[in-house]
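**Student:** what follows is a predicted structure for the sequence shown.
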Amino acid sequence: MSRKLKELAALAGAGLLGVLAMSGFGGREAGAQFLDNLFPQEAPPPVRREVPPSREIAQYSYAPIVRKAAPAVVNVYVQRRVQTFSSPFANDPFFRQFFGDAFGQPSERVQSSLGSGVIVSPDGIVVTNTHVIRGRGETEIRVALSDKREFDAKVLSQDDKTDIALLKIENGDQRFPTLDLEDSDTLEVGDMVLAIGNPFGVGQTVTSGIVSALARSEIGSSDSQVFIQTDAAINPGNSGGALVDMSGKLVGINTMIFSQSGGSQGIGFAIPSNLVRLYVQGAADGRKVERPWLGARLESVTRDTAEALGLDRIAGAVVARVSDAGPAARAGLRAGDVVVNVDGFEVGDARAVQYRLTTRGIGSTVKVGVIRKGEPQTVELTLVAAPEPGRDDVRNLAGQHPLDGARVSNILPGIADEFGLDEADGVVVVSVRRASAAARLGFQPGDVIVEINRKKVGSVNDLDMLLGARQRAWLVAVRRGDKVFNLQVPG
């Protein structure tokens, strides 16, 4: 039956149904049955069932992604030889000054730890976490690939602030599988991700989850740390492993978990691949990664500052101080400005600003969005490295005094930016050697030495001279944050 004839029959049938219903001959049901008999319906074509051509179509599977990514994820085994003493007091320099080793002889033992890493270049450069390989004593590092091959490795670089370390596999001329780095700024909350690593030393393991949050900065210990949060299961031993997206590319290096039990509770954190890329490129070019010098002190917006400045959101970073002739001053930033975005990316706090500037790199020009007196403005900031300190600006301290093992510096503009200090008199502790007298006394990077035995410290030279005289007792005034405390130590 043609389409036109079907339409005419349908119209006629509708009228006939009405007539039958009105005349009482069986009502509408009888009329409908009459039409079905007169114009039978055509049967639908049968459904053709076929065998799926591949496993991927038959079932949703991460297997293709894992096959692509897993060969480049390695297990990192670290062994350290450390010396120990049988006496609990034998490690104390004061005790040993009088008694020597009479109450305890040194012995050597081996400490072992494990983690994960990711091969990012065919010649065997491996990205991992600094805390995986860090420790005292002579260190031996081996990496094990997913195909059970093992190689020795050496440390190329390590950065405590970002917790990024680079290793080099000592292999000769072999070529290794690699993972490509994805632009971590393309991630969105809700994206699927896989975590690949060596949890608890059981061997390579894959877990799945989603991106739970981006630009988490509240949980880091450094102003350069911003994290991707995921609910993919991350456990001890996963540190340094890969967080990959659904294209099998590296979007982050798994670093830490938030846990009260020591196991995964669905809150894991990874270093974004855009920060990792800087260190990988630096290793390839044979240069050290430098953080941009802003020439200004930033403070995260709090509820109180948001109310005082009339902001509608508790987000951003307030410019608390601008150094004369620094990059911020040249760009036109002013004290009281609130930085709200960098190159269009919103920033939640001062750490997020530093992260954005760091990932842009030295030599770049960025557009910084600020709120100034309630009005949005944009300034262009050229990123430069901090001025190099002179030979007399930095010193490693050693001797019979409380600061033995500390590296100190005059408070230069770049140092002030790095540690969030006001440019004032004093000497700042830049780093502290492990197990040194300064470490045992609790000195930390960022501490400002204000006085020694009630004499003011204005420079590194002043400090060196004051520490050179033997004392029966030391009184050290230290400024940490907004507080000043006095430390008294026997001479």
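**Tutor:** Structure's in. What do you need?
**Student:** please count neighbours and contacts with C-alpha atoms only from this point.
**Tutor:** Fine.
**Student:** which secondary structure element contains the residue most central in space within the chain?
**Tutor:** Centre of the chain computed as the mean C-alpha position; nearest residue by CA atoms, centre = their mean is residue 271, 2.7 Å away. With the criterion set as DSSP states H and E, the secondary-structure element containing residue 271 is strand 268-272.
**Student:** counting contacts, what elements does that strand pack onto?
**Tutor:** Based on contacts counted as 3 or more CA pairs under 8 Å, 6 or more residues apart in numbering; DSSP states H and E, the elements that strand 268-272 packs against are strand 227-230, strand 250-257.
**Student:** let's bring in a second one:
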Amino acid sequence: MRNETKSKTKRGGLIAGALAAGVAGLAFSGGVVTNTVPVFAQPVQIEAPAQNFGFADVVEKVSPAVVSVRVTQDISPTVSSGRDMASPFDNLPEDHPLRRFFDMPGQNGMPDGMRPRRQPRQAMGQGSGFFISDDGYLVTNNHVVGDGSKYTVVMDDGTEYDARLIGTDKRTDLALLKVDSDDSKFTYVEFGDDDAVRIGDWVVAVGNPFGLGGSVTAGIVSARGRDIGAGPYDDFLQIDAAVNRGNSGGPAFGLDGKVIGVNTAIFSPSGGNVGIAFAIPASVAKDVIASLREDGNVERGWLGVQIAAVTEDIAEAVGLSDDKGAIVTLPDNETPASKAGIATGDVITAVDGQTVDGPRELARKIGNYKPNTEVDITVWRDGEAEDISVQLGNLASLDEASSAEESSNRKVPVNPSSLSGYGLTLVPSEDGKGVVVTDVEPDSSAADKGVEAGDVIVTVNGKDVSDQKDVEAAIKDASKNGRKAALFQLKNGDQNRFVALPIDKG
């Protein structure tokens, strides 16, 4: 019994010793004591700022510079009778049997035979804006001023001024108004540095939501560089401050009281605030407004190409190491690009040595240059980089109307043939330029890439094709050069695009 107790005590001593060693960070190995304290990754630790601040100081300073903008628009005239719209019978011939029903004596209190007159009507729109100078220049959105015929600026204290339109820029949705008042000096704000703004920074929006002028909301910057499909220069700040209809054209302030963005759009299934709003960055607005103030318009450089993103497949097909740049799907006729020799299938990778990540960045870089500026465009062509000097045109002179002919009525010749391994049925085009896709197998790689019946294969890996043999030969050459995919240039109507299809090794 004594021995058993002794044994238990000994075991207990070993356990206690082991625990003590673990606590002390010591271990025993061959009689040598070593320090083996385990090292663990530390969790994120941030010293929280004091939460005793508010936005009142900022709002008090900036609010006098923010205004409501009322816009009067002339709209199409309507019939001034009891009918709200013109009747489809208004243009009936005088001897038409139905005419008597619409020319009844005394109709609407009018003398016999007198038709209802059409009266011009006016509609009223509203938005927000803010002064950028003490002599009355103020910023708002292009879509706020619209086709306005009269502009009224309502101050924070209710004072009203007439304003005139200096200029607009549809591509960035900005507009500049001017209040002429010899007796007043206006409180104004300045643009800040949106490049220094970080996701999570506070933002204060002041504006005229739903006609409630002088409304203030606060939130944070949720994201940068948002593309919302508004145009080629999309680069919006996303904010979660409550922004609603009527806030358009109003400022989004940082806590230093400087404008970091111009509120321009919201994402909302309901039409009201859901916490997703978009603001034009101050860096963009500042340059555009400066141009409008100088001469009433914005001049941008123009390259004259249709472009698309470089996907991973396209990069592999043309031999690029990464999927960056913008592939030229079609250089427009008689444009700076076509005159300089930029061709379909070229991948634009840099402008004046500055790397181009994608189509939007290329559009912004080119737009930042003045017309007639000489720039070096770096293109990837035939497996190597090449610099091409281009004198940019003026985007304002671009005629956006397309003169391309529709090809939807193209007649398809007989005897279609199948392109083995791709699920495509092809026929030569009627004009001998390209090969027409007449059918696409649903489960094929071509279908996965969006190839459709009616598409015309114009080139394969930069080589013109006029029949299936040309297509097969181009694919074979790409395979010999170690390519894993072949680059198909497809045209449908006036749309041109590139699709990389994996090369069938069978």
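**Tutor:** Happy to help now that I have it. None of the values given here were measured: they were computed from a predicted structure.
**Student:** rewinding a little: which stretch of structure 2 is the strand holding residue 271 of structure 1 matched to in the alignment?
**Tutor:** Under TM-score structural alignment, the match for strand 268-272 of structure 1 in structure 2 covers residues 277-281.
**Student:** would you mark the buried spots in the matching stretch?
**Tutor:** Neighbour-count burial for stretch 277-281 of structure 2, counted by 16 or more other CA atoms under 10 Å, picks out 277-281.
**Student:** and stretch 336-345 of structure 1, by the same measure?
**Tutor:** Of the residues in stretch 336-345 of structure 1, those buried by neighbour count under the rule 16+ other CA under 10 Å are 336-342.
**Student:** now stretch 318-325 of structure 2
**Tutor:** Across stretch 318-325 of structure 2, burial judged by 16+ other CA under 10 Å covers 318-320, 323-325.
**Student:** one step back: what's the mean deviation for the match of strand 268-272 of structure 1 versus structure 1?
**Tutor:** Plainly put, stretch 277-281 of structure 2 ends up 1.5 Å away from its match in structure 1 on average once the two are laid over each other (mean CA distance after the TM-score superposition for structure 1).
**Student:** who's in contact with that stretch?
**Tutor:** 172, 194, 235-243, 252, 260-267 (CA atoms under 8 Å, 6 or more residues apart in numbering).
**Student:** so where do the strands sit in the stretch 1-150 of structure 2?
**Tutor:** 26-29, 32-35, 66-79, 118-131, 137-140, 148-154 (DSSP state E, counting those that start in this stretch).
**Student:** dump those strands to a markdown table, plus mean neighbour count and distance to residue 211 of structure 2.
**Tutor:** As requested, the strands of the stretch 1-150 of structure 2 are arranged in a markdown table below (neighbours: other CA atoms under 10 Å; distance: least, CA to CA, whole Å):
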| stretch | mean neighbour count | distance to residue 211 of structure 2 |
| --- | --- | --- |
| strand 26-29 | 13 | 72 |
| strand 32-35 | 10 | 71 |
| strand 66-79 | 21 | 8 |
| strand 118-131 | 20 | 7 |
| strand 137-140 | 26 | 15 |
| strand 148-154 | 19 | 11 |
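**Student:** of those, which is nearest residue 368 of structure 2?
**Tutor:** If you check each of the strands of the stretch 1-150 of structure 2 against residue 368 of structure 2 by CA to CA, strand 137-140 wins as the nearest, at 20.3 Å.
**Student:** Provide the aligned range in structure 1 for the closest one.
**Tutor:** Following TM-score structural alignment, the partner segment of strand 137-140 of structure 2 in structure 1 covers residues 125-128.
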